[in-house]
Each structure stands twice: as structure tokens, then as C-alpha cells.
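>>> Sequence first, then the predicted structure:
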Amino acid sequence: MSMSSTTSSSTASSSTTGTRIDPITASVLQRRVDAIAKEMAGMLMRSSRSPIFNEIGDLVTVVFDKHGNTLAQAEFAAIIAFGAHPSLEFIINYYGDDVHEGDVIIHNDVYSGGNQNADTGIYVPVFADGGLVGWMAAKGHMADIGGMTAGGYDPNAKDIWQEALRIPPVKIVHRGVLQRDVWDFIAANIRMDFVMEDIKSMIGCCTVGGRRLVEVIDRYTLETYEDHMNYILESSARQVRAEVGRWADGHYYGESWMVSDGFDSTKKYKIACEIEIKGEEITFDFSGSDDQAPGITNMPPASAKGAVRIAFLMIMAAGGINIPTNQGLFEPIKTVFREGSLLNPRFPAATVFGNQMCDEVVECIMTALSGILPDRVTAGWNKYLCTSTHGVDPRTNEAFGTLTVFQRTGPGGMLGTDGWDALGFTGTAGQMRAPDPEMFELTSPHFLEYLEYLPDSAGAGEFRGGMGTRTAWSNYGEHQHGVTLGDNVRHEGAVPAQGLFGGADSGLNEITVTYPDGREHLWGSKEIIELPSGTRMESISGGGAGYGDPRKRAVAKVLAEVRDGVLSREKAHDDYGVVIADDGLSVDQVRTTALRA
């Protein structure tokens, strides 16, 4: 039942026919397809019911060609976007020729190409000129998808059946006719009625996306469209191969650590990556990672492959290599995930935490390549920690579910650039939004007290890490529970993300829960707890790691941050060797020169 331990991207290239390729037409078509993906995402966010969709944007929309190659995507949550392709690969092989105009296929199963059970996908084939011409997909994090706990996040789960309703490819619409029995079966296993409304929104945006694609094909002809899109995929692959070919051949190693598996809060797991560069090919081999965990802290190969692609795109973009996000980008990449390991667990292992392990995968890759691409890599991002809460809203007596992702950790610094403050999770690369505070309070029974930058949280460096945040909120929901999903929790003995070239390591995280009776509890990184009405949560989210010797940081930058109140005089002195004068507005140059010497 498990996926192959060795996976590689589909070959994007295919020879064109006799059509003469016009680079301007190719550029227009590429942007038109990209616009379709973005229009679909906008429709989905504006028509959906769940705040996870319409406020946070924990979703993606993708345009594929008829072979399942990615042509364009609106990647609010990049880890989901790159997880959409393996699912479609399986769907195409599963149905073969049994795909028809008007079909709608739903899928979430991590053992047949899915990246996370909560990330459920809708796939719609597109037909023109009497044949299949492409696929539209919408995929997003459902507020509930069955399983033993509302929301699907439960660190006590030991297998996939406890986590969620497992949905292999199934048609919920066949030749334009809703399959009522299938629809009712899925609805019967989901606690929140609005989730089915969100699925309708996903079907709607894919339907409109398909119409837009047919309009493009009608305008340019199918042959012109297909030949120019193949040209774009081939061009992307050539550019990537040429860039990888400039990197030094060799073997490079990096590792990262995850702490706590939901059962043992102090257990440490190693995620390790050996990278081989050979000519224009690059292989990411994670065989050295620890064996799979007993609970939810396992990563399906589709999610792991997505994390590799996120890190690869970061490195490409840092070198000024701007290529449309399509299948050609990943044609030279090979990924290896050992069966039975954290990144390719054996069936029926639980895996709902897998997306969050993107932080460890990215850190592995950045550390491994820091020696040969020091101007491309980032220092370690503080591993993300967020909470998910579910219960009943006493204002409406209806069930609610939300992700409190306004808790934002800091990214790492890189050569020439400080880490972006409070960016958060590598798996969303800054694109998934924090909920608007007022909407958070309107759509769920919470009161947000404050959300602000955390002074002194950035890892010191010539280019410091991004700052983290501090947040406090309280709840008044009924029958409410909350679950944490993350890492780098201080009281669990977390291993901070690594600084590079003399930069300091990342900060750590902590959430303190104060119950109505005054009792306090330090919330673990993967722990489900009851949240009685009146419970208060206070979160500290640390900053990212630093890059380079802090004593080389520009004195003016240090002074400016002290003036702004985001850096203390003590940290300026101890970490950066900068002595702030008694007035707090200037630098004591003599003492600073002596200290830095």
C-alpha cells in the first residue's frame, strides 16, 4: 500500500508538432494560464464558508495539462500546491480512459498520492475539440474530514483510520450528474455542514477555470496551445538544468531535528538529507532519516517531495532564477525516501503532522548546500508552532473550527538580507495569511488580547533572523478542545534551528495555558487538551537564526533597532558588540570600537 521509496518528477518535455513556436505567444499563454489559476483561487476564497479558506487561505488551485503536468498554480499554501501533482498522477493511472466531460473527482488519501488527509482535493477534467485537454484542481485544508477528533488533528492517533475519513479517488459527479449516494456518504462522516459547502465552492472554481481554459484554446487553437505550453515546460527544464549544471558536483549532507512525537514529548527524531549533484541532475536522498514514529509525526512522500521543491525554489529564486512554477522546474530533481522512515511511513501509519515537517526538510537542504551556495541559502527558520481549536459557538449553537495561525515564528537570515519578520511556516512561504483579528473574533468564540513583534527574538547575525511574535487570546466556546502542531518548544528540550557562518541559532517557542481556576499548563508541541470557557492562552514564538558574525553587523542597523524598541541595549552590547550611549539615541563609538576589537 505504500508509495515507492524512490520518486522523481514527471518529465515535462514533449516534442512539439509542426507548429511554429512564437516566444511572444508562449509568454502570453503562460500568463493566461497563470491568471486562470489565480482567478480560481480568488473565487474559492470569496465563495467558501470556512475561515480556514476565506481568511487564512490554506488552499491552492492548479492548472494541469492532460498528462498531469503542472502548468500554473496559485500557491497560498505551497506545501499543498506541490502535493496536488502526485494525487493527480494516481488519479490518471487509476481511471485510465474512464474520464468524461462533467466528471468531478475527490481525493485525500495519503497512501495514493495525497499529502495530508485534511488537505482534500477536487479534480475536474477539461475537454475541448472532442478530447481531454487538461485538468483543474482545488485543494485545501478542511475544517473537518472525519476521524476520531473534530478537525482531524489528534496526537493520540496511531493509524490513518483514527485520523480522518480516507478518500481514494472517487467521482462525486459523473458526466455532470451528482452522485447523491457518494455525496451523502462523505457528508455523513464530516461533523461540520459548511465543509460540504466549501467542496461546492471548490467544484465551482474548477468549473470556471475549465471554461476559461476552453476559451483560450478556442482562441488560439488546440494545437497552438499544446505546442506552446510544451515549449514552456521544455524551456523551464532547460533553464533549471543549466543552473544546476553550474553547481559543484559532489555529495553534501545536512540534518535537522524534530522533538516530541505526541506520546513522548522529549524524544528526538533526526531528518537527514544527502544531496548528490552530478552534472545537470540533483538527487535529494533522505534514507538516513530515522524510522517512522508511532503516531502522527510522519510525512507522506507527496508532502516530503513538496517540501524539497519549496527549498529548491528558494535557492533558485535567491540566485535570480525566475521561472514560472510548472513541471519543468523539477524535471532534473530526483527524491529518495526510504520506506519505513519518517518521510515514507508504512501503511497504515498516521501522518497528519507531516506538512509541518517541511521546516526540518528545508533546514536539512539549506545546511547541506551552505558550503557550495553560501549566497543562496538561509539560516534556520524557527520551526512553526500553531494551534487548532474546535467546539461549539454559544452565539449560534453551531460547531466551529479554526486555525490560530497568527502565531508567527521568524525565518532565518541570508547573505545581504535579514530574515523577514514574523513570516511563519516554510510550507506556506509567507503566502498563507494570518486571520484578520476582527474576523477571528467574529467567526469563532475567541477574544484576541494582543498580537505583536517579540523584541530580542531574532537570532543575532551580520544578517539577523526574522523576529517572532507574542500573542494572547482567550476563549468562551463550549465543548472546546485545542491541539498544537509544531516544534521548537522550550520545555520539551527542543533543538533550535541552526545559524550559519557564525550566526546565532533560532529562538524557541512556548505556550502557557491559564485555566479559569488559575491553574497553568505549558502546552506541548503536539498535544490535545480541553479548553473550558474562560481559558487564556499566551504564546511566545521565537525568531529565526542569524547569518554571519553578529559583530560585523552595521552599527547603524543595531542603533536603529534599539531606537525602535525591538532590540534591547543589553542584547546590542552582548551579541553585537555595540554600546548604546546613556541617552539611548546614539552609539558610544569609543567603547563600541574597543568591544568589537
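Alright, I've got the coordinates.
>>> alpha carbons only for contacts and neighbour counts from here, please
Will do.
>>> Please tell me how far P155 sits from E281.
38 Å (Cα to Cα, to the nearest Å).
>>> Of the two, give the one with the bigger neighbour count.
More crowded of P155 and E281, by other Cα atoms under 10 Å: P155, with 24 against 17.
>>> thinking the more buried one is in contact with E527, fair?
Yes: contact criterion Cα atoms under 8 Å: P155 and E527 qualify, at 6.0 Å.
>>> Mutual contacts of the two, please.
Residues touching both P155 and E527 (Cα atoms under 8 Å, 6 or more residues apart in numbering): 262, 483.
>>> Kindly confirm my reading that I275 is in a strand.
Yes: looking at I275 with DSSP: H, G, I helix; E, B strand; the rest coil, it is inside a strand.
>>> Is the residue nearest to R180 when sequence neighbours are not counted in a helix, a strand, or coil?
In space, and not counting its chain neighbours, R180 is closest to I172: 7.6 Å by Cα to Cα, 6 or more residues apart in numbering. Recorded secondary structure, I172: strand (three-state DSSP).
>>> Look at I172 and say how many residues are nearby.
I172 has 20 neighbouring residues, counting by other Cα under 10 Å.
>>> same check, this time on K278
Using other Cα under 10 Å, K278 has 15 other residues around it.
>>> Spit out the contact partners of it.
Contacts of K278 by Cα under 8 Å, 6+ apart are 245, 249-250.
>>> Where is the longest helix in the chain?
helix 193-220 (DSSP state H).
>>> Now that helix: buried residues?
For helix 193-220, burial by neighbour count (16 or more other Cα atoms under 10 Å) applies to 194-196, 198-214, 216-217.
>>> OK, contacts around Q116?
So Q116 contacts 108-110, 300, 303, 351-352, 354-355 (Cα under 8 Å, 6+ apart).
>>> Spatially nearest residue to the one residue sitting closest to the centre of the chain (excluding sequence neighbours)?
The residue lying closest to the centre of the chain (Cα atoms, centre = their mean) is G427, at 2.1 Å. Spatial nearest neighbour of G427, chain neighbours left out: I79 (4.9 Å); criterion: Cα to Cα, 6+ apart.
>>> another structure for you, compare them:
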Amino acid sequence: MQRDPVTQELVKNALATVADNMVVTVVRTARSQVVKQSMDFSTAICDAKGQMVTQGLSLPVHLGAIMPALEGVLKVYGNDVHPDDIFINNDPYEGASHLPDIFLFKPVFAGDVLLGYLTVIAHHTDIGGRVAGGNACDNTEIYQEGLRIPPLKLFDRGVPNHTLFRLIQQNVRVPDKVMGDLWAQIAAVYGADREMLKLAQEHGVEDLRGYMDELIEYTERITRAEIAALPQGEAEFTDYIDDDGIDPDPIRIHVRLTVKGDEVYADFTGTSPQCKGSINPNFAFTQSGVYAAVRCLLSPELPNNAGYFRPIKVYAPEGTYVNPVHPAPVAARGLGGFRVMQTVFGALAQLNPDRIPACWGSGELGISIAGYDRERKPFVFLEFHNVTGTGGGPDQDGVDGGPIPVLNLANTPIELMEAEQPFLVEEYGFVPDSGGSGKYRGSLGVTRQYRILADEATVQVRSDRRRFLPYGIGAGKPGTPCTIHLNPDTENRLLPTKWLLELKKGDVVRAELAGGGGYGDSFERDPEAVAQDVREEKLTPDYARREYGVAIVHGTQDVDWEETKRLRLR
């Protein structure tokens, strides 16, 4: 049947609106900071076959995570799908991502016809397990990481599974936040169900299904055309993770990226074996990282759906770091997934040197602070530092304090953190001289300092980029390392990149995140731009002289042009 292109566009935008409205519902009704403020969640609509049709404006890195989790549900339930069912899944070995990410899928029916599945995935503050927050790097098997929920029915034909609800509630440390976020997910899919039925009434059930199919086919055609227009060829790149928090050896991530015709191939042969600790990304998350990285080269108007995935092929040998096998722990897999993206970007930069920036900074810091307040009420604080800036690019500096690529997470206001948990944030700012030098410098690293106010608190940190720094491109220098100190004004103890400690009231944790890599030769940077960075206290005069060959006049902070000319002679 020939589809009307005008109606096709209207349906495309209407479906995107339904997915975005789920985002709004979650933000307005969720209870935890990691969901309602940081927005660590995603929404999507899948068709009756489980193919993603559209994704809400939330996390790009969840691009490839939704379909495998739904596939895990459909493998178990097959045709046992009915109106007002809601399925739940968080098992990484049943298609989900890691245990804190709980997937909900609600089938939407128009009469007896299954239109598709409404999806909300949310990162929950706690999922039980041996360490609050569910991101401890020193877990050695998935059984330590928390409550493992295989594909199950949370609602069966509209009837809530009270046993499952109670099981979840009794296994988490902060049930008000976890159950509140779970009900926010439920509210979102129910609201989207009503909107989908309105679309079915407006366009007709079969036509709506047809337009959903065509949207996927259209996306595949456009994706293939855009890939075919990219520079063709093969590139290899290797990046490293410092360690897994247990074994001191670095973890090698190697990719051979091939752009051939209208397809992209990413082969991770040569990557290290899966590690002992919990920073392994499962294969679905590895795929997501590749999809998200390649997506940055294509048109922003391109829909995010199953059609986009088809021309991108990902291979990772089983048992390697990027495709671990059961019972490997994966709770802190975000670090590995982000490094997969940085590795793919490194390969893409060889084929597209005028479009790909240097590596972003941050060190992928995640921190959880948990314990009991004065009233013996449990608290769990969870934060991922992803608003930390970007690497220098072909025509501009890295964005200081901006969101890193492939994520869309927001900054949590400090006032809200301090209002809900017993700690103070004593400092939050930029680290001078931390961005990698280059014609276009990398973003500055960010510092954050926490003071514990509870009598006792368990603090767990996941970080990296101390030994293997955020890479520059061309002659650009790497960013500075990520460092974490305990009680910097007294003992000033340098902590490892991944750790778990019991702290006391008054203890201070100071994190200085890695700066972004630089792009191009630093001696080609405009001296006036260097002077402006000095005026804004982003660079010190000594650093400007050493790294950029720019002399700054003391007092006026203007460029000393004669001295600069002498310094830049090579």
C-alpha cells in the first residue's frame, strides 16, 4: 500500500511526542534525584515484533539497550501478552543492561490488535546487593550486585503482582525512592497507552501499523545513504581502562572499524578478556556504545529506531571485556560502555578528522554515599558526573561543564542533594590548567568536594583516566588525570580510582575529574584566546607560557607579543 508522505511525517512526529510525553511524566512523578534531576532514564515505542520505532529525548546511550531487553521478555512469554499487562526485566543475561536499570514494557492493544510496546527504562537508586547504589566495582559475580528480576509480569491483565511489588520493596534500602520511581514508570506507560489509542482512532489501526513499519524502513534507507556518503575505509584504535578495581592490570579495548558502502562494521577482536570486577559492559551495552558514536556523524533529524541499527554490525568475541559471559558482574558497566564509545570515536577520527573532537574528560566518575541519618532513616545518594565537558574539536574548544557526547544527563542542584542527604558539597568548580592543550583546547576538569555529616557513611567510587588519559587528536595533548583525595586539608590521602570505604562524620572526599583532550598544535592557538583563558582563570600564566608559548604581561594580563614570538620559534 502506498503511504501518504505527509501523513507519514505527521505519524512520525506524533509517535515522537508520545515518547517525549513519557519523559515528561517520569520527570514530574519520579522520587529519586538520579531519575528526576539527572534524568538517567529513557523511553521508547516498539512495534508488535519488538522493533524500536522511536525513542524519547532522553539518553542516546540507551539506543541499543531497549530491543534486547524486550526480546528477553518475548522469549519467555511469546504470545502470552494481553491488554494491561506490564512486563519487567532487569537481568543482563536476559537482555537487560545492568541490575539498577529496570525495564518496563506495556503492550498496547487497539481492540484485539497488538500495536506495540511502550517502554520506560530507569536507573534506580538502589537494587539491593552488598553495596548501596548497586555500582560497587569489586563485585566478582552478578549474584553480589542486587535483586535480579528475570522477565516477569508486574501487571497481569491490569492486576498488580503484589508479591513481586513486595519482593522489590523488601530488597532495597530506600523503598520510597525505588517504588516511587517504579510507579513513575508505570504512570508513563499508562499515559502513553491512551495517546496511542487516540492515534489508532485517528489513522486506523492497520494504517498506523503500516506507518510504523514504513518509518523503520525509511530510517534504514536514510541511514544507509548517509553512511555511503561518509569517507570509506578501515581504521583501528586502542584505548585502555586503568584497572577494574581488583586486578591492577589495564584493560585493553581494541576496535577495527570499517566503513564499506552503506554499512559500518565494528570488530572488537583483540580486546582483553572479561575482568573480575563489575565494570564489564554486556554486549547489548557495547552495541549501544557503537550505535551512539556512529549516530553523532549522521543527520540530527534521523529517527532513532530499529532501521538505524540494521546497517551497523558489531562483533565482539564471547568472554572478552565487551561481551562477558555469565556470571560476570556488570553493575558498574557504564565506565566500560563509555570507553567503548571513546574507542570508536578514536577510530572514526582517523576517517573523519575534520568532524570528530578529542576525547572528553571526566574519568566517568560515579559516587554513592549511603548510611543512616540521625533518625536511623536510611539514605542512598547516587551521582554520575557526566556534565564535565568535551574534548577540543576541529573548529572550537571543548565545552567547559557541558554534557559529554552520547549522554543527555542533567546536573543535580547541590541544594537538593544537601536537603535530602547528610553531607555538604563544599566546592564545585573548574580545575585550572586541566584541559589538554591544542589549537582548540579540551574542556577543563571539574572538581567536587563532599563533607560527610552523618556519623558513619559507606562511600563507593567508580572512576578512571589516571594512567591512560583522555586522548588528544593531531598534535593535541591529553587532558589531566582524574584524582580523588581523602581529607585533602589534613592527611591528603590519594585514593585509588575505584574504592569502597567506611567514612566518619567530618571526613572529606575531593574529586578532580580529568580534563578533555586537545585538538591540534597548541602553538597554533590564537594568543588572544590564551590570554582570555588566563583572564578567566582557566589557565595560569605559567601554563600559558609552557604549553602555548604565550607570554602574559603581569598585571594587565595582555599578550606580550615580542616574547610570544620568541617563545614560538622552533
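Sure, I can see it. Predicted model only: the values in this text are computed from it and were never measured.
>>> Give me the TM-score for this pair.
Once superposed, chain against chain, the TM-score is 0.95 (TM-score structural alignment, normalised by the length of the second structure); 567 aligned residues with a Cα RMSD of 1.9 Å.
>>> quick one on the thing from earlier: what distance do you get for the residue nearest to the centre of the first structure to A311 of the first structure?
In this view, G427 of the first structure and A311 of the first structure are 9 Å apart by Cα to Cα.
>>> can you check G416 of the first structure too?
For G416 of the first structure, the distance to A311 of the first structure - Cα to Cα - is 19 Å.
>>> And I160 of the first structure, by the same measure?
28 Å.
>>> Check I52 of the first structure too.
Where A311 of the first structure is concerned, I52 of the first structure sits at a distance of 25 Å (Cα to Cα).
>>> likewise S289 of the first structure?
Distance of S289 of the first structure to A311 of the first structure, computed by Cα to Cα: 18 Å.
>>> cool, and P294 of the first structure?
27 Å.
>>> So between these two, which is more surrounded?
Neighbour tally, P294 of the first structure and A311, criterion other Cα under 10 Å: the higher count belongs to A311, 24 against 19.
>>> and the more buried one, what pairs with it in the second structure?
In the second structure, A311 of the first structure lines up with A293, judged by TM-score structural alignment.
>>> Correct me if wrong: its match contacts M341.
Yes: under the criterion of Cα under 8 Å, A293 of the second structure makes contact with M341 at 5.7 Å.
>>> residues contacting the nearest residue to Q327 of the first structure once chain neighbours are set aside?
Counting by Cα to Cα, 6+ apart, T70 is the residue found nearest to Q327 of the first structure once chain neighbours are left out, at 4.9 Å. Neighbour list for T70 of the first structure: 62-64, 85, 325-327 [criterion: Cα under 8 Å, 6+ apart].
>>> Ok, L416 of the second structure next?
Listed by Cα under 8 Å, 6+ apart, L416 of the second structure has no contact partners.
>>> Aligned against the first structure, show me the partner of it.
Counting by TM-score structural alignment, L416 of the second structure corresponds to M439 in the first structure.
>>> Now do the SS call for that match.
Per three-state DSSP, M439 of the first structure ends up helix.
>>> ok so, going back, assign the residue nearest to G427 of the first structure to helix, strand or coil.
Following three-state DSSP, I79 of the first structure is assigned to helix.
>>> Map it across to the second structure for me.
Aligned counterpart of I79 of the first structure in the second structure: V61 (TM-score structural alignment).
>>> Just give the number of residues close to that match.
By other Cα under 10 Å, the residues close to V61 of the second structure number 25.
>>> And for Q179 of the first structure?
Close neighbours of Q179 of the first structure, defined as other Cα under 10 Å, add up to 14.
>>> now for it: what does it line up with in the second structure?
Aligned counterpart of Q179 of the first structure in the second structure: N161 (TM-score structural alignment).
>>> how close does its match sit to I86 of the second structure?
For N161 of the second structure, the distance to I86 of the second structure equals 10 Å [Cα to Cα].
>>> Now the next helix or strand after the longest helix of the first structure on the second structure. Mean distance?
Sequence-wise, the next helix or strand downstream of helix 193-220 of the first structure (DSSP states H and E) is helix 222-245. Here the mean offset of helix 222-245 of the first structure against the second structure after fitting is 1.9 Å, by mean Cα distance after the TM-score superposition for the first structure.
>>> buried set for helix 222-245 of the first structure?
By neighbour count with 16+ other Cα under 10 Å, helix 222-245 of the first structure contains the buried residues 222, 224-241, 244-245.
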